[in-house]
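Just a sequence and a predicted model for now, questions to come.
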Amino acid sequence: MSTAPSSATGFAKLHRTDLRGRTLGLAELKSAVPRTAQSTVTTAETAVHGIIADVRGRGHAALAELALKFDGVTQEHPRVPAEALAQALEALDPQVRAALEESISRAKAFAQAQKPANVDFPVASGAVVSSHWIPVRRVGLYVPGGLAAYPSSVIMNVVPALAAGVGSVALASPPQKEFGGLPDLTVLAAAALLGIDEVYAMGGAQAIVAFAYGVAAGSSANGAGDAIEPVDVVTGPGNIFVATAKRLVKGVVGIDSEAGATEIAVLADHSANPAFVAADLISQAEHDPNAASVLVTSSPELADAVENELRVQVARTAHRERVEAALGGPQSGIVLVDDLDQGVAVCNAYAAEHLEVVTENASAVAARITNAGAIFVGDYSPVSLGDYCAGSNHVLPTSGTAAFSSGLNVTTFLRAVQVINYNKDALEQVAQHVITLSKAEGLPAHGDAVAVRFA
């Protein structure tokens, strides 16, 4: 049973879904949790298919038209000049620079710790099978813009790529009218701080398409424009159009995950602090009117207290209208459950991008969560910490894809290549097994390729 907010304007209350007293299977739980309306997803897919065809067909000319249409800027070529990067870093507020440097330091430390080791395993005498991690050749990193600036997303994309050893790194972020068609200057400064000099003023689905397929030189309306070389992997968060574009180019390039409009789920019991929970729900709702904020709780009293706190806190937050739109959408709400067992099941079905666990014995409860992009444990690990300075990565799977996708990390930019090195004696030990199995599968030439070496 669901109830809608009682007011169409201003924050009134969250949609409620009451699952108490019901035994539901996984498919039923997935249907019951709040989600973005399917019509929105379908509309985005139709639009992105058109953008893919346009950018592939007309290159720089299409990019220029899309920059004018969506960003209101006139553009001959999207490449950001080197001097603009240097000037942005020089003009960066010292306090912002210090904060970025701290974030970079923690992200680098965690990224280095994530790097997997190569394995050389002797399966028998003279027989070694290895797994060697090799970085991809080139990556395209997307940093969103529009309603906010995201220099933190520069860090989250760039640091693990560099830690993986990627040799060619390109970054795109939407052009901004207020900066003369350049991306946000803090974004440029963060790129410069990390030594990234290939930066493009490209936003939305078109940036993803340009990276995935590349753009030929001289394809703009006036014949200008250097080529944009295609990449092997595209990563980064964005709106529903960016996430849809990543899904549609997957297979042409690798992607990290479908990191679309942000979402937070909070699993809480009677012990949770309602002021903290409300603040955390608002923190993600301020990203985007399509952001999702979901509370899963076994305590109706907590649910009521959180709504009371929301009324107070939403009224004084900076982006009130955006927050109210997000909290009032079908993607947000309260899910009432019988107990923590049912709450864990709901959270695993929802597979949140960000999941906070604020319960008694929070660490033990968090250990039971199998599907989430990132898990934040206890009162003093808010999602905002992960957005900036935890050392973790904030580019995470959304829309339930955390059930099978991982957040951005060093291995996103690595491939495990297997190396097989047998000498003659080692091959001879298994030769008859290979011949037998090849005949059993009806592929005798496989066995012949071994037998010929001992003829």
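It's in. These figures come from a predicted structure and were not determined experimentally.

contacts, neighbours, all on C-alpha from now
Will do.

what about the strands in the stretch 51-200 of the chain?
Ranges of strands in the stretch 51-200 of the chain, per DSSP state E, counting those that start in this stretch, are 119-124, 127-135, 138-142, 168-173, 199-201.

Please convert those to CSV, extending it with mean neighbour count.
Converted to CSV, these look like this (neighbours: other C-alpha atoms under 10 Å):
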stretch, mean neighbour count
strand 119-124, 13
strand 127-135, 17
strand 138-142, 27
strand 168-173, 23
strand 199-201, 23
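
mind putting those in a markdown table, distance to residue 351 included?
What follows is these, written out as a markdown table (distance: least, C-alpha to C-alpha, whole Å):
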| stretch | distance to residue 351 |
| --- | --- |
| strand 119-124 | 32 |
| strand 127-135 | 29 |
| strand 138-142 | 23 |
| strand 168-173 | 28 |
| strand 199-201 | 33 |
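
Below is an additional structure, to be compared with the one above:
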Amino acid sequence: MKTNRLNTADADFDTRLAALTAWSEERDAEVAQRVRDIIAQVRQRGDAAVVEYTNRFDQRDVADISELELTREQLDAALARIPAAQREALEAAAERVRDYHTRQRQESWDYQDADGTLLGQQITALDRAGIYVPGGKAAYPSSVLMNAIPARVAGVGEIIMMSPSPGGVLNDTVLAAAAIAGVDRLFTIGGAQAVAALAWGTAGIPAVDKVVGPGNIYVAEAKRQVFGKVGIDMIAGPSEILVICDGKTDPDWIAMDLFSQAEHDEEAQAILVSPDAAFLDRVADSMEALAVTLERETIIRTAMADRGALIQCRDLDEAVDLANRIASEHLELSVQEPLAMARRIRHAGAIFLGRHTPEALGDYCAGPNHVLPTSATARFSSPLGVYDFQKRSSLIGCSPQGADRLSYIAGPLARSEGLTAHARSAEMRRADKD
């Protein structure tokens, strides 16, 4: 199988690695303008524009926005209709995701100074959140769980889900996941029009406070353009996996772990780093043998040829340095002492520990969220979590003594900035002003 072979000892390694890992979501001018036009139409014409775009892009034939909303009875019916094995798997995954995210929930706190001044932080959930779940060629019930359950755990008042259904075809597993996750309202709407409707609201679709969830280039661009009117989780790029292996794991396992991300799309990135050159050769052989057994072989071959790599490093210490440099979405540590190595990782969306922890388990049922930062944004951002659906308000409550004491700090600082009203506002609370 064609893929990139790199060696950290080569003089051109840094240049080749930079080119390999570079992925800029350049804003296609035509896409940006089309999205801008869609958003403007939804803002101006509301439901009529949403219906029009849905009929055009999803080959639907509906006359009213109400035809695009599914009832709770329809979701429950889908849950009852799917095979028992699927229902049990969804329920088990939801339970694990819920259990993990419950531990993320933050609580309000406060304390008092010696003079009785109260300081603290009040935690409140968003009133309403919108989750976007892709539809069409592929169905992603796991994305329903990963987006809706943290919102529910956070205490969000209402969860609105958007998921397109081209041709009016509904996916029972996605609907069942929505029922299990506690989605309040589900609209079969996709694309930029769905994001615009969530951001500004229409007569039939309520405006939300935050939009989360993955989507195609039009959804990503729409999220970029509505940010500021509403919050968003992130602008995600292609899926990524970086595997560090000491050469002692079954090469078939590692090959399939790389494929688990390469099969997403042609721009996905799968990289293996190891100090063992012979092991890299064995993985390459496994990749060639296993690719022909997979339905998405063509996509995998393209991804591995364009953005995949097998990298030989000097030792595992250098592998850790590479991991921190690349800051991958998914990082597998297929080594003897994975937790010790993980303590040295500063930048990764999710870290998978040991030979028996494939990234695929994290995608579906391990518990942590699979909505992760891509394109090296793990340097400054985190997985989607309960904290994304909670807000923090500062609490400040001065006692008379506290107001007096703080005025002698605030007054001089305010005057140094030329803000006299600030200074006098504080100074009027002094005890000697009574």
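Thanks, I have the structure now. Only a predicted model underlies this, so the values are computations on that prediction, with no experimental measurement involved.

between the strands of the stretch 51-200 of structure 1, which one is nearest to residue 278 of structure 1?
Residue 278 of structure 1 lies closest to strand 138-142 among the strands of the stretch 51-200 of structure 1, at 29.9 Å (C-alpha to C-alpha).

Next, the angle strand 168-173 makes with that closest one.
Counting by axes from the mean of the first three to the mean of the last three C-alpha atoms, to 10 degrees, strand 138-142 of structure 1 points 20 degrees away from the direction of strand 168-173.

What is strand 138-142 of structure 1 packed up against?
If you count contacts as 3 or more C-alpha pairs under 8 Å, 6 or more residues apart in numbering; DSSP states H and E, strand 138-142 of structure 1 packs onto helix 151-164, strand 168-173, helix 204-213, strand 233-235.

What residues in structure 2 pair up with stretch 108-116 of structure 1?
Aligning stretch 108-116 of structure 1 against structure 2 (TM-score structural alignment) gives residues 98-106.

Could you tell me the end-to-end distance of the matching stretch?
Using C-alpha to C-alpha, to the nearest Å, one end of stretch 98-106 of structure 2 lies 15 Å from the other.

roughly how far is that stretch from the heart of the chain?
In terms of C-alpha atoms, centre = their mean, to the nearest Å, the centre of stretch 98-106 of structure 2 is set 16 Å apart from its chain centre.

just stretch 327-334 of structure 1 next, same as before
For stretch 327-334 of structure 1, the distance to the chain centre is 21 Å (C-alpha atoms, centre = their mean).

Check stretch 86-103 of structure 1 too.
Counting by C-alpha atoms, centre = their mean, stretch 86-103 of structure 1 comes out at 24 Å from the chain centroid.

again with stretch 313-330 of structure 2
Averaging C-alpha positions (C-alpha atoms, centre = their mean) puts stretch 313-330 of structure 2 22 Å from its chain's average.

same question, stretch 268-282 of structure 2
Offset of stretch 268-282 of structure 2 from its chain centre (C-alpha atoms, centre = their mean): 27 Å.

cool, stretch 111-118 of structure 2 as well?
Here the centre of stretch 111-118 of structure 2 is set off from its chain's centre by 39 Å, with C-alpha atoms, centre = their mean.

again, but for stretch 325-334 of structure 1
21 Å.

tell me the contacts of residue 427 of structure 1?
residue 127 (C-alpha atoms under 8 Å, 6 or more residues apart in numbering).

Tell me if it really is in a strand.
No - per DSSP: H, G, I helix; E, B strand; the rest coil, residue 427 of structure 1 lies outside any strand segment and is helix.

which residue in structure 2 lines up with it?
Counting by TM-score structural alignment, the partner of residue 427 of structure 1 is residue 403.

contacting residues for the aligned residue in structure 2 for residue 357 of structure 1?
In structure 2, residue 357 of structure 1 lines up with residue 333, judged by TM-score structural alignment. Contacts were defined as C-alpha under 8 Å, 6+ apart; by that measure residue 333 of structure 2 touches 243, 244, 245, 341, 342, 351, 352, 353, 354, 355.

Can I get those residues in a markdown table including secondary structure?
Below are those laid out as a markdown table (three-state DSSP):
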| residue | secondary structure |
| --- | --- |
| 243 | strand |
| 244 | strand |
| 245 | strand |
| 341 | helix |
| 342 | helix |
| 351 | strand |
| 352 | strand |
| 353 | strand |
| 354 | coil |
| 355 | coil |
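
Can you tell me which of the residues you listed carry over to structure 1?
Using both residues aligned by TM-score structural alignment, their matches' C-alpha atoms under 8 Å, structure 1 keeps these contacts from the contacts of residue 333 of structure 2: 243, 244, 245, 341, 342, 351, 352, 353, 354.

For residue 176 of structure 2, state which of those is nearest.
In terms of C-alpha to C-alpha, no member of those lies closer to residue 176 of structure 2 than residue 352, at 28.5 Å.

Check the spacing between the closest one and residue 268 of structure 2 real quick.
18 Å.

pretty sure the match of residue 357 of structure 1 belongs to a helix, no?
No - Residue 333 of structure 2: not assigned to a helix; according to three-state DSSP it is strand.

ok, so what distance separates it from residue 340 of structure 2?
Separation of residue 333 of structure 2 from residue 340 of structure 2 (C-alpha to C-alpha): 10 Å.

what's the answer for residue 392 of structure 2, then?
Residue 392 of structure 2 is 34 Å from residue 340 of structure 2, by C-alpha to C-alpha.

quick one, which of the two is more surrounded?
Looking at residue 392 of structure 2 and residue 340 with other C-alpha atoms under 10 Å, you find the greater number of neighbours at residue 392, namely 15 against 11.

what does the host helix or strand of residue 30 of structure 2 rub up against?
Using DSSP states H and E, residue 30 of structure 2 sits in helix 29-45. With C-alpha under 8 Å, 6+ apart as the test, helix 29-45 of structure 2 has contacts from 48-50, 192-193, 196-197, 200, 202, 217-218, 221-222, 225.

Can I get those residues in CSV including neighbour count and distance to residue 109 of structure 2?
Output for these, formatted as CSV (neighbours: other C-alpha atoms under 10 Å; distance: C-alpha to C-alpha, whole Å):
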residue, neighbour count, distance to residue 109 of structure 2
48, 17, 46
49, 21, 45
50, 29, 43
192, 29, 39
193, 29, 40
196, 28, 36
197, 26, 36
200, 19, 33
202, 21, 37
217, 20, 41
218, 18, 41
221, 24, 38
222, 27, 36
225, 18, 35
